[in-house]
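**Q** No letters, just coordinates:
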């Protein structure tokens, strides 16, 4: 059996827009299942399932204070995911830079006067109009 790595669990948890919204809400502080469920048209049980996925990914921890079990954000796995994505920033910057250079070269070629079949520039002589 293959074990999931932390990064895979993080990205799997982030794949769902409801879970991303829950994480966003938790940036303002701890919240109960009821508070997290309020903006959604779903049951507390459905929100609890989303919280379990977030807990499994290490993105959320749940406290125990009698019946009050607030969920809190743990951003450490998000930082690891951000670093992983950031590793590709140089690749994209280089790729976009190369594309920009190529497009600029094409544009400069388009600004050149046309050449005849021999490769020499051809210019039409202007003739005075009567």
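**A** Now that the structure is in, tell me what you want to look at. A quick note: this is a predicted structure, and the numbers were derived from the prediction, not measured.
**Q** going forward, measure contacts and count neighbours with C-alpha atoms only.
**A** Noted.
**Q** what helices or strands is the one helix or strand residue 77 maps to leaning on?
**A** For residue 77, the host element (DSSP states H and E) is helix 76-86. Applying 3 or more Cα pairs under 8 Å, 6 or more residues apart in numbering; DSSP states H and E, one finds that helix 76-86 contacts helix 6-14.
**Q** what are the ranges of the strands in the chain?
**A** Here the chain has its strands, by DSSP state E, at 60-62, 71-73.
**Q** Check it against this one:
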């Protein structure tokens, strides 16, 4: 599954936003949502397979954090978009800032 397909789900985006603040155990993640722990587990599986998050074991706990590889891929895509759109937005802004020309005179109708 692609990163974008994985992030299409609002719960998975919420998980990623939570992990952006720091690593969390699967239990801590589950506490933040009103869905079952098994549903959270499935969401985490999708995010792992898309390389958005990674997991490590600490004793009996599973600790999840953002996967730098997946985040870098997403960041590259955003930078490409910015490279495409930034000059166009700059040109639009320049055009909008130009002073308005004189209004054209209307021709008298006979």
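**A** Alright, I've got the coordinates. From a predicted model like this one, the values you see are computed outputs, not experimental measurements.
**Q** Any idea what the TM-score is?
**A** The TM-score (TM-score structural alignment, normalised by the length of the second structure) is 0.77; 107 aligned residues with a Cα RMSD of 2.3 Å.
**Q** Burial-wise, tell me which of the strands of the first structure comes out on top.
**A** strand 71-73 (a mean of 22; mean count of other Cα atoms under 10 Å).
**Q** The first structure: helices as residue ranges?
**A** 6-14, 17-26, 33-37, 44-56, 76-86, 89-111 (DSSP state H).
**Q** Now tabulate the ones you listed in TSV and tack on mean neighbour count.
**A** TSV is the format used below for the helices of the first structure (neighbours: other Cα atoms under 10 Å):
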stretch	mean neighbour count
helix 6-14	17
helix 17-26	16
helix 33-37	17
helix 44-56	17
helix 76-86	13
helix 89-111	11
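**Q** among those helices, which is nearest residue 117 of the first structure?
**A** For the helices of the first structure, the distance to residue 117 of the first structure is smallest for helix 89-111, at 16.2 Å, taking Cα to Cα.
**Q** Give me the distance from that closest one to the chain's centre.
**A** Chain-centre distance of helix 89-111 of the first structure: 23 Å, with Cα atoms, centre = their mean, to the nearest Å.
**Q** middle-most residue in the first structure, spatially?
**A** The first structure has residue 85 as the residue nearest its centroid, 8.3 Å off, counting by Cα atoms, centre = their mean.
**Q** what residue of the second structure takes the place of it?
**A** When the second structure is aligned by TM-score structural alignment, residue 85 of the first structure is paired with residue 78.
**Q** one step back: to residue 28 of the first structure, which of the strands of the first structure lies closest?
**A** Among the strands of the first structure, strand 71-73 comes nearest to residue 28 of the first structure, with 9.2 Å by Cα to Cα.
**Q** Tell me roughly how far that closest one lies from the second structure on average.
**A** Averaged over the aligned pairs, strand 71-73 of the first structure sits 2.1 Å from the second structure after superposition, using mean Cα distance after the TM-score superposition for the first structure.
**Q** Kindly report the same for stretch 44-55 of the first structure.
**A** Stretch 44-55 of the first structure sits 0.4 Å off on average (mean Cα distance after the TM-score superposition for the first structure).
**Q** Would you agree residue 20 of the second structure is in contact with residue 67?
**A** No - applying Cα atoms under 8 Å, one finds residue 20 of the second structure not in contact with residue 67, separated by 10.2 Å.
**Q** I appreciate the help and will end here.
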